[in-house]
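Asker: could you look at this predicted model? Sequence included:
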Amino acid sequence: MPKSKPALTSREVFARNLRRARRLKDITQESLALDAGVPRAYLSRVERGTINISIDNADALSRAIGVPLHDLVDPAKFAGFDEQ
C-alpha cells in the first residue's frame, strides 16, 4: 500500500498558495513585495516556507495580491495549479 504524503503545515500551505496566486496574476516578487511593504528577500523566504510570517505581514501580502487571507491558508485553494 503506498504511503500518503503528510499534510502540509499552515506555513507551507500559505507559502504554496501565495506563490501560486502571484504567478497566476503574473506579478513579480519585487512588485508584490513593494506593494506589501516588505523586502523582496523576505517575500522569497515566505514563499519557500522557510520563515514564520506574522499575521500582519500575511494580511499585507493578501491585500497587496488581492486574494483574501482565508484563501491563502486554505489547502484546497490553488491545488489544481501546477508549479512551474
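Answerer: Yep, that arrived. Everything numeric here is computed off the predicted structure, so don't read it as measured data.

Asker: for the rest of this, base every contact and every neighbour count on C-alpha atoms.
Answerer: Fine.

Asker: buried residues of the longest helix anywhere in the chain, list them for me.
Answerer: When the chain is parsed with DSSP state H, its longest helix is helix 10-24. Buried residues in helix 10-24, counted by 16 or more other CA atoms under 10 Å: 11-22.

Asker: another structure for you, compare them:
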Amino acid sequence: MKNRIAELRAERSWTQADLAQRIGVSRQSINAIETGKFDPSLPVAFRLAKLLSLTIEDIFTDE
C-alpha cells in the first residue's frame, strides 16, 4: 500500500515524532508506515485522516 504521509507531514513542517505524538503511536511506527514496511491499523488510519483533514483514500492508495 502506498501513502502520502511523508509528503503531507512535510507540508506541515512536522517531524515523524511530531506526527507520532499527535496520533498516539511511536516514531518508529510512522517511519515504518511511510516506508511501506507496515500498514497501519484501521483506527490509526482514521486518526491520521482526521488529523490531516483528509479521507483515508486521500492518504493511502492500493498499489
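Answerer: That came through, no problem. Quick caveat, the model's predicted, so the values are computed rather than measured.

Asker: residue in the first structure matching residue 34 of the second structure?
Answerer: Counting by TM-score structural alignment, residue 34 of the second structure corresponds to residue 47 in the first structure.

Asker: residue 36 of the second structure contacts residue 4, correct?
Answerer: No. Counting by CA atoms under 8 Å, residue 36 of the second structure sits too far from residue 4 to count as a contact (10.6 Å).

Asker: now do the helices in the first structure.
Answerer: 10-24, 29-36, 40-48, 55-65, 69-72.

Asker: for the nearest residue to residue 16 of the second structure once chain neighbours are set aside, what are its contacts?
Answerer: What sits nearest to residue 16 of the second structure in space, not counting adjacent residues and going by CA to CA, 6 or more residues apart in numbering, is residue 27, at 5.5 Å. Contacts for residue 27 of the second structure were tallied using CA atoms under 8 Å, 6 or more residues apart in numbering; they are 16-17, 19-21.
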